[in-house]
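>>> structure for this input, please:
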Amino acid sequence: MTSPAPLTIDRSELELLADGRHGSPHSVLGPHPHDGGVTVRVLKPLAAQVVVRYVEPAGGTTEVELVHEHGGIWVGVLPVADVPDYRVLVTYDGHTLQLDDPYRFLPTLGELDLHLVNEGRHERLWDVLGAHVHHYEGLGGPPVTGTSFAVWAPHAQGVRVKAAFNHWDGREHPMRQLGTSGVWELFVPEVGSGTQYKFVVLGADGEWREKADPLAFHAEEPPKTSSVVFESGYAWGDAAWMEDRRAKQPIAAPMSVYELHLGSWRRGRSYRELADELVPYLADLGFTHVELMPVMQHPYGGSWGYHVTSYFAPDARYGTPDDFRYLVDQLHQAGIGVILDWVPGHFATDPWALVRFDGTPLYEDPNPQRGWHKEWGSHIFNFGRREVRNFLVANAIYWLEEFHADGLRVDGVASMLYLDYARGPGEWTPNVHGGRENLEAVGFLQEMNATAYKRVPGIVTIAEESTSWPGVTRPTAYDGLGFGFKWNMGWMHDTLGYLHYDPVHRSWHHHDMTFALTYAWSENYVLPLSHDEVVHGKGSLIRKMPGDRWRQLATLRAYFAYMWAHPGKQLLFMGGEFAQESEWAESRELDWWLLDNPDHRGVHDLVRDLNRAYAATPALWALDADPAGFSWIDADDAHHNVYSFIRRGGDGPDLVCVANFSAVPHGDFPLGFPSAGVWEEVVNTDADVYTGSGVGNFGAVTAIEGEASGQPAHAMVVLPPLATVWFRKREESPVLAEESPVLAEESPEATKTTGGALNPATSPVTTEAKEPGAESVSD
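The predicted structure is shown next:
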């Protein structure tokens, strides 16, 4: 049959297309039936020859050579009534390539998806934006595999994809704008997982910018900046964990968290190598959760991950996204939850990332009083824009659903809540009510928390919030922010401040240790000893303790046991579990050789035993959110530097904790108990096995009826120096007062201890007390 003339296109449209300014390249390029034929236009600016090879209706193939029309656009007419299955033969410098045509495919986003994007309500935004491998059947030819690219750039004049498949010349692959959504899309056949790519965006200001994909699942390892197409093939093995998680309430469950920086726990380890080493280490230590400092892709290692460039891509320094899934999976199978540090408050300034993405302040707030973080030198998200909120909310859900994370610790919440954060007079503008609260950020945090808890039951969100903002952990239905927990920064500063003093001066600061109990149930708290306390000249935890090395180690051990028994969950940064000597630096790994030193091994073993005793004692966590789970025995014994309290709750027995932060033991110390009977010395931080001085109570004490410190029973106990002791009621019949031995006079054996660790009553071993002088049993 005779071919009709090519479908006419106005030259101005051809010029827009060649210049990259055409919002609908598919209306020009690709197949267009008309007048009994099909006009095909192909954009190949550097080609010497372009031919279309197509399958005829009756079978067989035919070729039609295209002619150059304008600016790299080639055109020809196929003499068929309907669009056939065809391929494009492109010749460059004598070499011919056979390619499929991206402009013969329909959009990969549906109307509902675009509507949800417009509304800022697409909770699985990552399903439609970014790069996705698709496999198509039934297109009139063999199956087609390719990748759809989609990006939100509402003010862009044009968007292209550049990659190896077009010799990094984005002119060959202009994207189409889908309606008024601001989404640009293109399906490129014969492109699969592992392909590196970038978007080239012609901004509203007329400037071309190369950009990484904001929703890329994978990225090149820094300093390279390309995004990488990634199709997951991971098969999870943590179904039992995930099912059990759905039924849990974290506030009423044990939570002992190990905070970890992936790159410096041990240097040079991949996600899979970390799984082989980290999982058994944490399982032995007994931590219930690990909190990973940001694993989202960031270009500068010295930022520790807090200046993010690719929010949906795990850090490529350690492997692929499926490698990271493997690490999470192995932790879950070992019974360890995974909390991810998440940074929605600000983002990196790198020009190839989110900054002025479409030539306008798109992700960042356009108001410099709100859009620039003076303290951290980074951009602040525009929390008032629905699409930006959607990006962040979907990102939170992404890590919880796609990577099975059990929680998110949200960084820098205080900086988000206040318009005047780190700003002086005249550097901020009040909100519509005249206040300093960032109402848009509040709304975002509420939306994020409500959505996360709705979609992923059993997870937890944790706020790093250092002010007295009310209702951080109150449900959003009651106008709270909706977090599950809040870091108790006040507890951390007060207790570390108290311990900084020499014991002889601590009585003047006694209530620094008790103050947190005046507000302990105003929020659900995590007690953090985090990375922030061991960097930037602050020194390691052990170096914060006064005195000689023996006193430093003893104080740290006593502090840990006091912390583990205190209301709230606990978090310890890596290295603290064996009294890391040097300040943390991300450029080197922990001082693992210290574990060969008995003093440091003793701290490690104590943390292990604390975790095991904690998990086995519901009284320490079942009523964390209820004041009924705690009562003081004596909060006011400043003279002796002693604190004593009771933890209650769950199905098990009560636990009595008594901490002696003086440098001398106290013998025949009258301690109130909630009931008469035998109370086992579950933990004694001064025990021999921890390289303590060996002072204790032979594994147990017997409380007799008789009021002391407001309690109905009491016992005369020995309190080791710079030590904390836990007593747990033995399940047996109470001992009556007249049947009990009277401990009114000091026994010559009172300064001996079992030397055991967890429940030492099962294997009594007595040793003579060692320094700092067991012969002194009082102040």
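>>> make it CA atoms for all contacts and neighbour counts henceforth
OK.
>>> tell me what the host helix or strand of Y643 is packed against?
Using DSSP states H and E, Y643 sits in strand 642-647. In terms of contacts (3 or more C-alpha pairs under 8 Å, 6 or more residues apart in numbering; DSSP states H and E), strand 642-647 is packed against strand 630-637, strand 655-660.
>>> give the buried residues for that strand.
Buried residues in strand 642-647, counted by 16 or more other C-alpha atoms under 10 Å: V642, Y643, S644, F645, I646, R647.
>>> list the contacts for the fourth one?
With contacts taken as C-alpha atoms under 8 Å, 6 or more residues apart in numbering, F645 has the following neighbours: F630, S631, W632, I633, D634, A635, V656, C657, V658.
>>> give me the neighbour count for the first one.
For F630, the count of nearby residues is 24 (other C-alpha atoms under 10 Å).
>>> hang on, it packs against L655?
No. Using C-alpha atoms under 8 Å, F630 is not in contact with L655, being 9.8 Å away.
>>> quick one: common contacting residues for the two?
Shared contacts of F630 and L655 (C-alpha under 8 Å, 6+ apart): I646, R647, R648.
>>> tell me who's in contact with the second one.
Think R647. With C-alpha under 8 Å, 6+ apart, R647 has these contacts: A565, A619, L620, G629, F630, S631, D654, L655, V656, C657.
>>> neighbours of the first one, how many?
Okay, so that is A565. Applying other C-alpha under 10 Å, we find 26 other residues in the vicinity of A565.
>>> just give the nearest non-adjacent residue to it, would you?
Closest residue to A565 apart from its sequence neighbours, by C-alpha to C-alpha, 6 or more residues apart in numbering: L620 at 6.2 Å.
>>> one more to put side by side:
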Amino acid sequence: MEELAILKSDSLLAPYANAINGRYEYFESIEKKLVPEGQTLSNFATGYLYFGLHRLSDGWVFREWAPNASAIFLIGDFNNWQRHPDYQLKRIQNGNWEIRLPDYAIAHTQLYKLLVEWEGGSGERIPAWARRVVQDDTTKIFSAQVWSPFQPYVFKNTKFKPTTDPLLIYECHIGMSSSQEKVSTYEEFRTTVLPRIHRDGYNCIQIMAIQEHPYYGSFGYHVSSFFAASSRFGTPDELKHLIDDAHGLGISVIMDIVHSHAVRNEVEGLGRFDGTPYQYFHGGSRREHPAWDSLCFDYAKPSVLHFLLSNCKFWLEEYKFDGFRFDGVTSMLYRSHGLGEDFSGYESYYNMNQDGDAICYLTLANKLIHQVNPYAITVAEEVSGMPGLATRVEDGGIGFDYRMAMGIPDFWIKQIKEIKDEDWKVGNILWELTNRRVEEKTINYAESHDQALVGDKTIIFRLIDSEMYWHMQRGDSTLVVDRGVALHKMIRLITATTINGGYLNFMGNEFGHPEWIDFPREGNGWSYKYARRQWELVDNEKYLYNALGEFDRSMIELINSVPEFNKTAIQQLWDKEGDQVLAFQREDMVFVFNFNGLKSFTDYGILADQGSYEIVLNTDNSVFGGFDLIDESVVHVTTPYPRDPSGREWLKLYIPARTAFVLKKKAD
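I've put the predicted structure just below:
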């Protein structure tokens, strides 16, 4: 076997070569078992075309996998939910069941379930491959729904190709995207929020909570029906229309896909689907996730691999999603689910704690996804830092395109919460933001939805707290608000401009959305007050929320102005801890930060490439809630510094306290 590229690129992995080679060989052996010679993973992952309910030219066919079942009946409003012999499935082979029905037996929008019987018991079940599941407004009971419209949605944009250099992600949740206290819809998002995202310059939306989930407050992470787009937001055709329109605007659409665990529910979900606890999941002590109150898939089972891989292909083919952000990857990689682990060195990754079957599944999933769509985007939510996660499969990696830089938001929380402003170390800030594996692309972010949930605080809330309720009008700010607004811009600017792959922002956080996210629940009187986005704040020019929104738009515009910005080298130019001044360069742009809250500097010298520079973005601009202390019309010309062997010269600048700006070198 030729040495894998991952081992060539990192000599520190040499002691673990056997583990890495073994992992790759295991993946290859499983792929060969799943895929007949001459076929591909894409050919294998077509279960959604076989299982579930399908209309035929002369009627209907329904199939389900339930190896432990002794009898299965289709029940619904078409037979008064009764166990009727005309609707009994027949066992065919390999634990599969089938029923064929005439065209008149069922109709579009009718409701149905399965009555599954097994030795010693029975239960109603929603089909595992159901493509639409709805909840009754009165009884709150979930049922599968026949979805076969006379005129299915036809996509207009059929040749869309995502922009990924860089990838600028707007993380969003359909239900809470309205300013009204309600569950919003795909249609409302398409017509009101999507244009905002396009105007703000983001080129990708990451949609949460698409897969159907019984409990709204789970944020979509306790999935029950893996092939059903959540009906609480609208119809399948309306979701397709949203994705199609996004593509028309040049915006790619990825979804949060949850394959790390499943909801425990038995009637709505896959728990004990055929009467056994281990059909889809581990048996024994590994069945239940110790921290998430959910069930853990057994990735060693070919039928489970078929189900999950088919699920990946289904969303790509049926809805034209451009890829996935895989949730809970750390939990999948390790038998301990990463709980209580410090991951302090390479030895933490290559030991008996690794879940080889889960790693194999993720590798298969990434290979499949890129077979189906070579331009697809895969992102891993992973905190341990396992090497090779975002390395190509053929190079010995797991195959993700990007990994989330999950340490960055934790770093910012610690900075704000535990360290006095005067003790912030600017060199350490840059190191934390750029401390990553060179060969793996990452997604930088200052905060995501995780930092906005009730019980936690957003960056703006940590910086300003209760004063945001009274002093966020322009001209009526306090010292606390001024500090918070300034640091909010600086934190986002340095996080976004140090990317090597992409940047992520959660819906509303770009303008410092006040308060937290709290879904309706018994503890808050089932209120939607905190499960919405107050767009009227960013739209009102009297508010500093508007200023923060304008800054974010200008920042994203600046990044978009540089082709393949994420691939340009970061060169540190200046780092003086005593002054708390930092500067770095990317191509012909120089980024200058003064985190000092007390000192402004006049004629401050930074060594930069010879030339003339002009300011192209300035956090202190009054449009962005600043004080216009910097004259942006001044062209800054370098002066000689003979002792510097690189030929760099002094760039003399006025740098007000707690500001940042970007200079661009003028063409000769």
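>>> ok, back up a step: among the contacts of F645 of structure 1, who's most crowded?
Neighbour counts for those peak at V656, which has 29 neighbours (criterion: other C-alpha under 10 Å).
>>> the helices in the stretch 301-450 of structure 1, which residues?
With helices called from DSSP state H, counting those that start in this stretch, the stretch 301-450 of structure 1 shows them at 321-333, 368-371, 386-402, 413-417, 439-455.
>>> and those: which comes nearest A687 of structure 1?
A687 of structure 1 sits nearest to helix 321-333 of all these, at 31.4 Å, using C-alpha to C-alpha.
>>> from F199 of structure 1, how far out is the residue nearest to the spatial centre of structure 1?
Centroid-nearest residue in structure 1, with C-alpha atoms, centre = their mean: L340, separated by 1.7 Å. Counting by C-alpha to C-alpha, to the nearest Å, the separation of L340 of structure 1 from F199 of structure 1 is 28 Å.
>>> now the counterpart of L544 of structure 2 in structure 1: closest residue in space, sequence neighbours ignored.
Taking TM-score structural alignment, the alignment pairs L544 of structure 2 with D599 from structure 1. Once flanking residues are discounted, D599 of structure 1 sits nearest to T691: 5.8 Å by C-alpha to C-alpha, 6+ apart.
>>> count of residues packed around that neighbour?
Residues near T691 of structure 1, counting by other C-alpha under 10 Å: 20.
>>> and it, how far from V718 of structure 1?
Counting by C-alpha to C-alpha, the gap from T691 of structure 1 to V718 of structure 1 is 18 Å.
>>> now swap in A452 of structure 1 and tell me
49 Å.
>>> now do Q98 of structure 1
Going from Q98 of structure 1 to V718 of structure 1 by C-alpha to C-alpha gives 86 Å.
>>> looking at the two, which one has more neighbours?
V718 (25 against 14).
>>> counterpart of that one over in structure 2?
Matched by TM-score structural alignment, V718 of structure 1 corresponds to Y654 in structure 2.
>>> name the nearest residue to that match, sequence neighbours excluded.
The nearest residue in space to Y654 of structure 2 (C-alpha to C-alpha, 6+ apart) is T602, at 4.5 Å.
>>> list the contacts for that neighbour?
Contact analysis of T602 of structure 2 by C-alpha under 8 Å, 6+ apart lists L653, Y654, I655.
>>> so what touches the helix or strand the second one falls within?
For Y654 of structure 2, the host element (DSSP H and E) is strand 649-655. Contact partners of strand 649-655 of structure 2, identified using C-alpha under 8 Å, 6+ apart, comprise 594, 600-610, 630, 636-642.
>>> of those residues, just the buried ones, PyMOL syntax please.
Filtering these down to the buried ones (16+ other C-alpha under 10 Å) takes a single PyMOL command:
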select buried, resi 594+600+605+606+607+608+609+610+630+636+637+638+639
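>>> now, which of the contacts of strand 649-655 of structure 2 lie within strands?
N594, F601, T602, D603, Y604, G605, I606, L607, A608, H636, V637 (DSSP state E).
>>> what's the counterpart of the first one in structure 1?
In structure 1, the residue matched to N594 of structure 2 (TM-score structural alignment) is N660.
>>> that older thread, can you put the helices of the stretch 301-450 of structure 1 in TSV and add distance to G233 of structure 1?
Listed next are those as TSV, based on distance: least, C-alpha to C-alpha, whole Å:
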stretch	distance to G233 of structure 1
helix 321-333	7
helix 368-371	39
helix 386-402	12
helix 413-417	35
helix 439-455	23
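>>> how about JSON lines for those, with distance to P475 of structure 1 and mean neighbour count added?
Listed next are the helices of the stretch 301-450 of structure 1 as JSON lines, based on distance: least, C-alpha to C-alpha, whole Å; neighbours: other C-alpha atoms under 10 Å:
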{"stretch": "helix 321-333", "distance to P475 of structure 1": "28", "mean neighbour count": "22"}
{"stretch": "helix 368-371", "distance to P475 of structure 1": "27", "mean neighbour count": "18"}
{"stretch": "helix 386-402", "distance to P475 of structure 1": "17", "mean neighbour count": "22"}
{"stretch": "helix 413-417", "distance to P475 of structure 1": "16", "mean neighbour count": "22"}
{"stretch": "helix 439-455", "distance to P475 of structure 1": "8", "mean neighbour count": "19"}
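>>> so which of those helices comes closest to Q177 of structure 1?
Of the helices of the stretch 301-450 of structure 1, nearest to Q177 of structure 1 by C-alpha to C-alpha is helix 386-402, at 16.4 Å.
>>> so that closest one matches what in structure 2?
Helix 386-402 of structure 1 covers residues 302-318 of structure 2 once aligned (TM-score structural alignment).
>>> neighbouring contacts of the matching stretch?
For stretch 302-318 of structure 2, using C-alpha under 8 Å, 6+ apart, the contacting residues are 34, 42, 44-48, 226-227, 259, 280, 297-299, 321-323, 361, 364-365, 368-369, 372-373.
>>> likewise for stretch 442-456 of structure 2?
Under the contact criterion C-alpha under 8 Å, 6+ apart, stretch 442-456 of structure 2 has outside partners 171, 402-406, 408-409, 412, 433, 436, 457-459, 491-492, 495-496, 498-506, 509, 515-518.
>>> show the buried residues in these.
Buried among these (16+ other C-alpha under 10 Å): 171, 402-406, 408-409, 412, 433, 457-459, 491-492, 495-496, 498-506, 509, 515-518.
>>> now intersect those residues with the helices, please.
Judged by DSSP state H, the subset of those located in helices is I408, P409, W412, L433, I459, I491, R492, T495, A496.
>>> aligned counterpart of G377 of structure 1 in structure 2, please.
Under the alignment by TM-score structural alignment, G377 of structure 1 pairs with D293 in structure 2.
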